[in-house]
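Asker: Coordinates for the following, if possible.
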Amino acid sequence: MRQLLNIAHYEMLHIFKEKILFLMVFLVPLGYAALFGAAYVTAVLNNVPIAIVDLDDSKLSREIASAFANSPHFKVVDDIKTYPELQEGMKNGRLRAGVVIPEHFEQKLARHELTRVLTVYDGSNLIWGYNTRKYIREVFNEFSASSTASYLAGMGYTKNEIRSIMDTVSLNTEVWYNPTFSYTNFLFLGLVMMILHQIGLLSVSLTVTREKERKTWLQFLSAPVPAWKIFTGKAIPYFTANFFNYALLLWFASRFVHVKIGGSLGLILVLGLLYDLVITGAGFFISLHASNSLQVTRYVMLLSVPFFMISGYTWPGTHIPVFINYLARLLPSTWMVLGFRQVALKELDMSYMLPYIRALGLMAVLALLPAVTFAKRLRPRPQGGPVINNGPSYPARWK
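Answerer: So this is what the prediction gives:
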């Protein structure tokens, strides 16, 4: 135990001595979370800029314009009056949606003729497009119901008769798990997991490469200390810091970004512990086999974002190609982000979470086994490649 604690103390000294490493381990995760939280703190997309091109200029068309102006979801841009102006506003990003009311709109409705109102919205951004389409439908449905009630009243129907006619079929809609359609709930927790994955994996992956570059790794290999103690001692500071960041970022997300984090606290802790073990074991294994810190940084930065994108967190796994889906199932980030969503948003219990816990548990074992049983021998330096922090070494001159 004393040997293990000495190695852990040695690693902690390096963390506190190197300013960049200290910032990366303790402050960068919170800084990233604060940055992402500031971007998504509004949660619900309101005040969508929209233009109403009223070619009819009738009482009814003005009522439609008022319906959009009174909706909290839209902000009507008043100086857009023609279709070409609408097109230009959509191109330059000043507008995200538009409504074109045709000529003779009120007259055709009075004669019960088919009349079409053109609605356009910007689909180049799926978040804008999805929300705008939903909001436009809400405004038109409400306006249509109000117009129908006014028409029936004009025909002499009483309020009770109108209510009876319009309530013949009643639609009761419930939105489960994320009733406000908050994009903070949808996306932010996934970003938190990506922060933990990126910073945690990179931090652990630099432990052995740092020793190699300073030519001190030989001291660990030649010391009468078993491999598992070397791994455990060097990994404890990073494992502890990463789990601390996990708890800190979840508290920050709940307290300041107002992300919904429900469900069992025990399950949340178990998922975090298993994910942390995977990251720690995998990072140490990478560090053992990497030639230098630059190589580690390149590979970790290169792989982390694609792992998140194919996980199924932001796009349904059922709509991802099969071979990519199989690849995603081999990655711990997939099971972590999806499992955490099941607990935090859906508040599912252990019976539903067993597949996620089993997968992460198996991956933790597979990541830790090669880390604790590594061979204590010095690997020969590969020929070529950059030399980092290793003295005044220069590439050979081309011949």
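Asker: okay, CA-based contacts and neighbour counts for the rest of this
Answerer: Will do.
Asker: Who are the packing partners of the helix or strand harbouring residue 191?
Answerer: Using DSSP states H and E, residue 191 falls within helix 189-205. Helix 189-205 sits against helix 28-40, helix 227-255, helix 265-289, helix 293-309, helix 332-344, with contacts defined as 3 or more C-alpha pairs under 8 Å, 6 or more residues apart in numbering; DSSP states H and E.
Asker: switch the cut-off to 7 Å
Answerer: Here helix 189-205 touches helix 28-40, helix 227-255, helix 265-289, helix 293-309, going by 3 or more C-alpha pairs under 7 Å, 6 or more residues apart in numbering; DSSP states H and E.
Asker: Tell me who's in contact with residue 335.
Answerer: Going by C-alpha atoms under 7 Å, 6 or more residues apart in numbering, residue 335 touches 356, 360.
Asker: contacts for stretch 2-16?
Answerer: Contacts for stretch 2-16 (C-alpha under 7 Å, 6+ apart): 21-22, 229-230, 232-234, 236-237.
Asker: how about that stretch: buried residues?
Answerer: Neighbour-count burial for stretch 2-16 flags 4-5, 7-9, 11-12, 15 (criterion: 16 or more other C-alpha atoms under 10 Å).
Asker: Equivalent analysis for stretch 29-42, please.
Answerer: 29-30, 32-34, 36-37, 40-41.
Asker: do the same with stretch 211-229
Answerer: For stretch 211-229, by 16+ other C-alpha under 10 Å, it's 211-213, 217, 220-221, 226-229.
Asker: Dump those to JSON lines, plus distance to residue 293.
Answerer: Below are the buried residues of stretch 211-229 laid out as JSON lines (distance: C-alpha to C-alpha, whole Å):
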{"residue": "211", "distance to residue 293": "10"}
{"residue": "212", "distance to residue 293": "9"}
{"residue": "213", "distance to residue 293": "8"}
{"residue": "217", "distance to residue 293": "14"}
{"residue": "220", "distance to residue 293": "18"}
{"residue": "221", "distance to residue 293": "19"}
{"residue": "226", "distance to residue 293": "24"}
{"residue": "227", "distance to residue 293": "21"}
{"residue": "228", "distance to residue 293": "22"}
{"residue": "229", "distance to residue 293": "23"}
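Asker: Could you also give me the structure for this second sequence? I'd like to compare it with the first:
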Amino acid sequence: MREISRLFEREWKFIFANRTVLMILLAVPVLYFTLFGFLYNEKRVTELPTVIVDQDQTELSRELVRAFDVHQTFAVTRVVATEDDAMEAVERGEAAASVVIPERTTERLKTGQSAEVLTVIDGSNMLISNTAVRAANTVIKSVSAGVTLSKLEAQGAWGDEGKTLFTGLDYRYRVLYNPTFSYLSFMVYGLGGTVLQQCLFLGVALSVAREKEEGTWSETLRQHRFGQLLVGKLAPYLVMATFNLVVTFAIVLKGFGVPYYGDLTHLLIVGTLFNVTVLSIGFAISFFSANQLQATEIAMLIAVPSFLLSGYTWPLRAMPEAVAAIGQSLPLTYFLHAVREVLEKGHGLSFITQDLAVLGLMTLIGLFAVYLLYHWQSSRKQSDAAERSQVA
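Answerer: Modelled structure (predicted):
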């Protein structure tokens, strides 16, 4: 028992003597849980941008528009003329749902015929599609059950006959991109991209930190110019990352038969740029870190919450602004958005130009940080060498 007590005391002292270990054990869990609490603070997805096609242009159709607009799940952004316009808005990501109220809806109801309202929903995010399907059904059934009828009856428009005829308003929905609500199609891209990022971050973040611990970093700095160091250090990781990108997506798309609709060349383009971005940021972390433990800590601090903050499952629009800003500063956010656009929606490069531009900008910022750290550390090593030569 005495040996156990001494061992416990020694480890306890080590934890509190090492600030890095103490931060990992105590500060990081508190930081993440606080962040995740703010992330899901809204508790549910609300204010989904919605476009309406009102081809009926009656009091009933206008009441339906108002009902969607006041419901907390939807936010009617505009009313368009045709179903094609609404589909284009959903296609471009400008709307998460569109509602089509056909011509003669009110007339059909008054003559005892059934009429239907169609909701077209972006199903690439199952959280959004499930929420939108249920909420749209609630809105339409509520109107059908009597909201509009009560108003018309108060005006003497329909009377007792309307109570019978109004029950013919039916709800129909069409889910785009993932009509079967496949959880495999929904989650596999996001989790796969997260794993690729995390492995690459850890690998490159240790490249310089390892040499610092081994005592070879000063010699490496002295013998190589910045461009040589950049290419020589990062090229092996880029080759491995590209190999992993091809193999893992081949397993998912071909091995498990996950459906995809876009050009795989476009996936390779955005995937390569994503890898370069992660490498530049990871290289900057490695330059900055004093040892491998610190490099690992910083890399994990970025990589671990990236998936939840990327907007892939919980949309950025539903996050508090400060949390969404963190998500928008992470490369995984733009990679996963581009993957969804290319593979799930079948879109081309014109739909992911913003993602490519942001990833390119992040790469330049990361490489600029590496450039500054390289010159600072080179100057510092030269100064230290000069001081030692003077003392000698």
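Asker: Any idea what the TM-score is?
Answerer: After superposition, the two chains reach a TM-score (TM-score structural alignment, normalised by the length of the second structure) of 0.52; 223 aligned residues with a C-alpha RMSD of 2.8 Å.
Asker: Point out the most buried one among the helices and strands packed on helix 189-205 of the first structure.
Answerer: Greatest average neighbour count among these goes to helix 265-289 (a mean of 22), per mean count of other C-alpha atoms under 10 Å.
Asker: That one - contacts with which helices or strands?
Answerer: helix 189-205, helix 207-213, helix 227-255, helix 332-344, helix 350-372.
Asker: And the second one, what does it pack against?
Answerer: Using 3+ C-alpha pairs under 7 Å, 6+ apart as the contact criterion, the neighbours of helix 207-213 of the first structure among helices and strands are helix 265-289.
Asker: same thing with the longest one?
Answerer: Helices and strands touching helix 227-255 of the first structure, by 3+ C-alpha pairs under 7 Å, 6+ apart, are helix 2-17, helix 28-40, helix 189-205, helix 265-289, helix 350-372.
Asker: Provide the aligned range in the second structure for it.
Answerer: Mapping helix 227-255 of the first structure onto the second structure (TM-score structural alignment) gives residues 226-254.
Asker: what's the offset of the matching stretch from the middle of its chain?
Answerer: 22 Å (C-alpha atoms, centre = their mean, to the nearest Å).
Asker: Likewise for stretch 360-367 of the first structure?
Answerer: The answer for stretch 360-367 of the first structure is 24 Å, by C-alpha atoms, centre = their mean.
Asker: Tell me which residues of it come out buried.
Answerer: 360-361, 363-364, 367.
Asker: what does stretch 77-84 of the second structure give?
Answerer: So for stretch 77-84 of the second structure, counting by 16+ other C-alpha under 10 Å, buried means 79-80, 83.
Asker: Which stretch of the first structure lines up against it?
Answerer: Going by TM-score structural alignment: stretch 77-84 of the second structure matches no residues.
Asker: Show residues contacting that stretch.
Answerer: 49-53, 86, 100.
Asker: Tell me which entries of the buried residues of stretch 77-84 of the second structure lie within strands.
Answerer: Of the positions in these, 79-80 sit in strands, assigned by DSSP state E.
Asker: how about CSV for the buried residues of stretch 77-84 of the second structure, with distance to residue 289 of the second structure added?
Answerer: Listed next are these as CSV, based on distance: C-alpha to C-alpha, whole Å:
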residue, distance to residue 289 of the second structure
79, 54
80, 54
83, 55
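Asker: Distance to residue 152 of the first structure added to the helices and strands packed on helix 189-205 of the first structure, as CSV?
Answerer: Shown next, in CSV, are these (distance: least, C-alpha to C-alpha, whole Å):
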stretch, distance to residue 152 of the first structure
helix 28-40, 44
helix 227-255, 49
helix 265-289, 55
helix 293-309, 52
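Asker: Out of these, flag the one nearest residue 59 of the first structure.
Answerer: helix 28-40 (39.4 Å; C-alpha to C-alpha).
Asker: Select, out of the helices and strands packed on helix 189-205 of the first structure, the one closest to residue 135 of the first structure.
Answerer: Among these, the nearest to residue 135 of the first structure by C-alpha to C-alpha is helix 28-40 (19.4 Å).
Asker: Which stretch of the second structure lines up against the closest one?
Answerer: Counting by TM-score structural alignment, helix 28-40 of the first structure sits on no residues of the second structure.
Asker: Can you name every helix or strand that that helix contacts?
Answerer: Partner elements for helix 28-40 of the first structure (3+ C-alpha pairs under 7 Å, 6+ apart): helix 189-205, helix 227-255.
Asker: Determine the longest strand present in the first structure.
Answerer: Assigned via DSSP E, the first structure shows its longest strand as strand 48-54.
Asker: Quick one: list the elements packing against the next helix or strand after that one.
Answerer: Next along the chain after strand 48-54 of the first structure, taking DSSP H and E as the criterion, comes helix 59-69. Contacting helix 59-69 of the first structure under the criterion 3+ C-alpha pairs under 7 Å, 6+ apart are the following elements: strand 74-76.
Asker: packing partners for the strand it packs on?
Answerer: strand 48-54, helix 59-69.
Asker: any idea which of the ones you listed is most buried?
Answerer: It is strand 48-54: most buried of these by mean count of other C-alpha under 10 Å, with a mean of 24.
Asker: Which neighbouring elements make contact with that one?
Answerer: strand 74-76, strand 97-101.
Asker: Pull the contacting residues for the equivalent of residue 343 of the second structure over in the first structure.
Answerer: If you follow residue 343 of the second structure across to the first structure using TM-score structural alignment, you land on residue 344. Applying C-alpha under 7 Å, 6+ apart to residue 344 of the first structure gives the contacts 260-263.
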